[in-house]
Every structure is written in C-alpha cells, then in structure tokens.
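# What shape does this take:
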Amino acid sequence: MVKLRLKRCGRKQRAIYRIVAIDVRSGREGGDLGKVGFYDPRTNQTYSNVPVFLYFLERGAQPTGILHDISKKGLFKELRVN
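Now for the predicted structure:
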C-alpha cells in the first residue's frame, strides 16, 4: 500500500518536510516513489505539485492524518480553483 506522508529533511532544530509517496513498509527516511511537495512548519508554508498529488490519490494512495490536516488548509483551496 502506498501512503502520502512527510519525510524529514533540513538541519537540526530547523526541520522542513518533503511530502512524498512511499510504501507503507518503508521507514521515515526510506526510498520514496515520488516527491509531491514540501511543508515548512516554521513559516507554515506548503508547496505541492497538484497534478502529481492527484495522480497518486487516483492510484489509491492514502494521505496520513497529519498530511490530511495540512492539505485541508492549503492544498484543497488550490484544487477547487482548478
């Protein structure tokens, strides 16, 4: 099963997260299937590649709870416009 979840990167005490599609059995830092965007919790800034996000959702990928909450704030606004 494929999930859309956050992958930590950045330096110590200044983490940013990549939004990636990854197999459930992989660890947090495991190999991903595709990069979808990023999330910066310090500035609360989110960037996502909407066509790639929709591609993985159509193929049955499930977003994690945290990613679902983040995407409700910013990503779904973009989806309504398109």
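
# When you work out contacts or count neighbours from here on, use the C-alpha atoms and nothing else.
Will do.

# The helix or strand hosting R80 - contacts with which helices or strands?
Assigned by DSSP states H and E, R80 falls within helix 75-81. Counting contacts by 3 or more C-alpha pairs under 8 Å, 6 or more residues apart in numbering; DSSP states H and E, helix 75-81 is packed against helix 50-58.

# Check which residues of the helix it packs on are buried.
Neighbour-count burial for helix 50-58, counted by 16 or more other C-alpha atoms under 10 Å, picks out F53, F56, L57.

# quick one more, to check against the first:
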Amino acid sequence: MTVIWFLVVGVVAGWLAGVLVKGGGFGLIGDLVVGVIGALIGGLFFTGLGSALGGGVLGSILVATLGAVLFLVVVRVIKRA
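From the prediction side, this is the model:
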C-alpha cells in the first residue's frame, strides 16, 4: 500500500508543479516522473534545512510539489542555456 500512496503523491505533485510552472500537466507518466523526482529533491531540501511541512499525505504532496517546481525551474533554465 505504501508504494501506491507514493505513486499517488507523485502524480498529484507532478501535476501541480506542471500547472504552476508550465501552465499544464505532462500526462500521467510525465507527472509521475516529475513528482517522484520532486519528492526526492523536496525531501533532501527540507531534511537539509532541518524542517518539515507536517506529516501525512498533505505534507508529502506539499514537499513533493515544491521539489518538483524547483526541478522544473532548473530544467527550464538549463534548456534556455
């Protein structure tokens, strides 16, 4: 069941990041990939700061979304270079 929640959080976070950064989602698989990468980046970032946004699914979605937004912004900057 944990893997299913991880995938759901990844899809939701990837979709939210796509809407916030680009103006649309990337499809189910694209949203999942962006969300999972964002969850990893967000988890590392907030762990490095020594803080958290709360537990549960909502906190996980928030951390993953912030990480995914950061990831998409970096990718956009690299693509322009």
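
# Drop the TM-score for these two in here.
Superposed pair, TM-score by TM-score structural alignment, normalised by the length of the second structure: 0.26. Supporting alignment: 43 aligned residues with a C-alpha RMSD of 4.4 Å.

# Show me which of the buried residues of helix 50-58 of the first structure is closest to V81 of the first structure.
Nearest to V81 of the first structure among the buried residues of helix 50-58 of the first structure is F53, at 15.1 Å by C-alpha to C-alpha.

# Report the contact partners of that closest one.
By C-alpha atoms under 8 Å, 6 or more residues apart in numbering, the contact list for F53 of the first structure reads V36.

# Distance of it relative to A15 of the first structure?
Going from F53 of the first structure to A15 of the first structure by C-alpha to C-alpha, to the nearest Å gives 22 Å.

# what does K35 of the first structure give?
K35 of the first structure is 17 Å from A15 of the first structure, by C-alpha to C-alpha.

# more crowded one of those two?
Summary of the neighbour comparison: K35 of the first structure and A15, criterion other C-alpha atoms under 10 Å, with K35 having more neighbours (17 against 14).

# List of residues touching the strand or helix carrying the more buried one?
For K35 of the first structure, the element it lies in under DSSP H and E is strand 34-40. Strand 34-40 of the first structure is contacted from outside by 15-22, 45-50, 52-53, using C-alpha under 8 Å, 6+ apart.
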